[in-house]
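K.L.:
Pasted the sequence and its predicted model underneath.
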Amino acid sequence: MKYIAIAFIVLGALGCNNEDSINGDDLFDDGEYQEAIDAYSSYLSTHPDHKKSIYNRGRSYEEIGDLQKAIDDYKQLLELDPKYINAYLSLAKVSYNNHEYNKVLIYTGDAIDLNENLAQAHFLAGRAEHQLGYFDQALESYNNAITINRDFGEAYLYRGAVKVGQEKLRSACEDFKFAKSLDVPEADKAIKDYCK
């Protein structure tokens, strides 16, 4: 009887902790990022290797602008699981926003090595290559993203921008119009500016 009582106490404690992780997910979905961080941190205090909670806490830190803590969580996650693709993609996004384009190429390259069919990884690589002035490589990366996901509107938009730089306006306008058909807001301005 004593062992059954202990088992219920242990299971109850685990259940409460699991609620912290689930509550963190709900809080994140509601845009309550600081509260989500607190819930994930509480759960991680007893489950330090729970990958989903580490990743989601990193996303929460990213949302409140605490990028270093987000980066720390993503890197911790990769130490636990070097194949956690979303951590590479998140590090690539943070690096892009920090104008660290060479780092973007490293992280997207790692993600593509794990799964070459990641449209988002090819797209982010294209954005970084575009910023670095590697226009042919950017075009290839955008093409790869579109080949994988034909409805990737932003890839059409930015591929069109590369084509503008290459003075291929007719082809660029086709991309801008396709981006518009996929509800990319910036496509209207691109069409207005370049497509007469």
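P.N.:
Sure, I can see it. Keep in mind it's a predicted model, so treat the numbers as computed, not measured. Numbers count the residues shown, from 1 in each chain.

K.L.:
CA atoms for contacts and neighbours, from now on please.
P.N.:
Will do.

K.L.:
Glu35: what's it in contact with?
P.N.:
Applying Cα atoms under 8 Å, 6 or more residues apart in numbering, one finds that Glu35 lies in contact with 24, 27.

K.L.:
Relative to Glu63, how far out is it?
P.N.:
From Glu35 across to Glu63, the span is 12 Å (Cα to Cα, to the nearest Å).

K.L.:
what do you get for Ile148?
P.N.:
Applying Cα to Cα to Ile148 and Glu63 gives a distance of 28 Å.

K.L.:
ok now stretch 160-171, how far from the chain's centre?
P.N.:
Per Cα atoms, centre = their mean, to the nearest Å, the displacement of stretch 160-171 from the mean C-alpha position of its chain is 27 Å.

K.L.:
and if you look at stretch 52-61?
P.N.:
Its chain's C-alpha centre lies 12 Å from the corresponding centre of stretch 52-61 when counted by Cα atoms, centre = their mean.

K.L.:
can you check stretch 26-44 too?
P.N.:
With Cα atoms, centre = their mean as the basis, stretch 26-44 stands 18 Å off its chain's centre.

K.L.:
Please spell out which residues along that stretch are buried.
P.N.:
Residues of stretch 26-44 classed as buried by neighbour count (16 or more other Cα atoms under 10 Å): 27-28, 32-44.

K.L.:
now the helices: where do they sit in the protein?
P.N.:
2-29, 33-46, 51-64, 67-80, 85-97, 101-114, 119-132, 135-148, 153-165, 169-181, 187-194 (DSSP state H).

K.L.:
What is the fifth one packed up against?
P.N.:
To tie it back to what came earlier, the one meant is helix 85-97. Packing partners of helix 85-97 (3 or more Cα pairs under 8 Å, 6 or more residues apart in numbering; DSSP states H and E): helix 67-80, helix 101-114, helix 119-132.

K.L.:
Please compare the first structure with the one that follows:
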Amino acid sequence: MNLLFRPLVIALLCLLCLTGWSLPTWAQSDPADLSPQAVQEISDLRQKAFTASQTGQFNEAETYWSQLIDYLPDEAALWSNRGNVRVSQNKLAEALDDYNQAVALAPEQPDPYLNRGAALEGLGRWEDAIDDYSQVLALNPEDAAAYNNRGNAQAGLGHWEDALADYQTAADLDPKFAFARVNAALAQYQLGHADEAIRQFRSLTRRYPSFADARAALTAALWSEGMSGEAESNWVAVMGLDRRYKDLDWVSTVRRWPPAMVAALEKFLHL
């Protein structure tokens, strides 16, 4: 049986590490004509590949997945897994090739479309990413990750109403999906609904005190609304959790906050 990594948000696009790697299965078997020695080598390589992927040793993981593909070139999960670790190394073009192969081998499986969509986002191909996420939802209409990621791609196009609708659907499908909830609040802020965004940011920070993204957004929104004391208190917590939020370029281009939220944070940081 082949296992498939399915990060809800691939490392390049997420980086905030609230969710781990999960291991869904595709019911496929090793070819019967392999020798017992080869079967054992495949088993060992799989374990090494998973361990390296889960511990962030992406270059080693890529080598292991490549060796597995040499043994089992028709196994779509292996191509998709190698694509994931290539994305984690910012090898987006190579990852896209892997996902294309995975989709060709298993067009009925949603995960390669989800992962390919994330790689397409990394390349700024928003409409192609939306097509892939929509294909995931055609296969599984209750896939919260696909709704959240499609919201990200809609945001990339500046379609904030559509993005908000997708984020809210993702949060409704999975109430514990913190990223979908903070993304919905960020979209609310971009659309001019500051009070509602602040309410949601506060709710998230109460439920997830170590969620730096929500605290940083709350800081910026509160400062813009004149609540400087509460803003500064939250910022102290942010700096103890994740200092990347001092980097406006990272916030804008990697985390991809909406323009209005980036502008609010810029005002706070400059003061």
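P.N.:
Alright, I've got the coordinates. All of these numbers come straight from a predicted model, not from anything done at the bench.

K.L.:
TM-score for the pair, please.
P.N.:
Between these two chains, after superposing, the TM-score reads 0.84 (TM-score structural alignment, normalised by the length of the first structure); 187 aligned residues with a Cα RMSD of 2.5 Å.

K.L.:
Counterpart of Tyr61 of the first structure over in the second structure?
P.N.:
Under the alignment (TM-score structural alignment), Tyr61 of the first structure pairs with Leu120 in the second structure.

K.L.:
Could you report the distance from the nearest residue to that match once chain neighbours are set aside to Leu78 of the second structure?
P.N.:
Nearest residue to Leu120 of the second structure, sequence neighbours excluded (Cα to Cα, 6 or more residues apart in numbering): Ala129, at 5.4 Å. To Leu78 of the second structure, Ala129 of the second structure is 21 Å away according to Cα to Cα.

K.L.:
measure whatever residue of the second structure lines up with Tyr33 of the first structure to Gln168 of the second structure for me?
P.N.:
Tyr33 of the first structure maps onto Leu92 in the second structure when the alignment is built from TM-score structural alignment. Going from Leu92 of the second structure to Gln168 of the second structure by Cα to Cα gives 28 Å.

K.L.:
With His193 of the second structure instead?
P.N.:
15 Å.

K.L.:
do the same with Glu161 of the second structure
P.N.:
The gap separating Glu161 of the second structure from Gln168 of the second structure is 11 Å, by Cα to Cα.

K.L.:
Compare the two (neighbour count), which wins?
P.N.:
Gln168 (23 against 16; other Cα atoms under 10 Å).

K.L.:
what's the matching residue for the more buried one over in the first structure?
P.N.:
With TM-score structural alignment as the criterion, Gln168 of the second structure matches Gly109.

K.L.:
do the same with Ser203 of the second structure
P.N.:
Match for Ser203 of the second structure (TM-score structural alignment): Asn144.

K.L.:
Burial check on that match, number of neighbours?
P.N.:
Per other Cα under 10 Å, the neighbour tally for Asn144 of the first structure reads 22.

K.L.:
what's the answer for Gly192 of the second structure, then?
P.N.:
Using other Cα under 10 Å, Gly192 of the second structure is surrounded by 11 other residues.

K.L.:
and if you look at Tyr3 of the first structure?
P.N.:
Using other Cα under 10 Å, Tyr3 of the first structure is surrounded by 8 other residues.

K.L.:
Same question for Glu140 of the first structure.
P.N.:
17.

K.L.:
The one 3 residues further on too?
P.N.:
Taking other Cα under 10 Å as the neighbour definition, Asn143 of the first structure ends up with a count of 20.

K.L.:
Report the separation between it and Lys180 of the first structure.
P.N.:
17 Å.

K.L.:
try Phe8 of the first structure
P.N.:
According to Cα to Cα, Phe8 of the first structure and Lys180 of the first structure sit 57 Å apart.

K.L.:
what about the two, which has more around it?
P.N.:
Using other Cα under 10 Å, the more surrounded residue of Phe8 of the first structure and Lys180 is Lys180, with 21 against 11.

K.L.:
what's the counterpart of that one in the second structure?
P.N.:
Under the alignment (TM-score structural alignment), Lys180 of the first structure pairs with Met239 of the second structure.

K.L.:
How about that match: what's its closest non-neighbour residue?
P.N.:
Distance criterion Cα to Cα, 6+ apart; nearest residue to Met239 of the second structure, sequence neighbours excluded, is Tyr245 at 7.9 Å.

K.L.:
Can you name the residues that contact the residue nearest the centre of the first structure?
P.N.:
Of all residues in the first structure, the one closest to the mean position by Cα atoms, centre = their mean is Ser90, 4.1 Å from it. If a contact means Cα under 8 Å, 6+ apart, then Ser90 of the first structure has Tyr74 as its contacts.

K.L.:
Of the buried residues of stretch 26-44 of the first structure, which is the nearest to Asn117 of the first structure?
P.N.:
Comparing the buried residues of stretch 26-44 of the first structure against Asn117 of the first structure with Cα to Cα picks out Phe28 as the nearest, at 27.9 Å.
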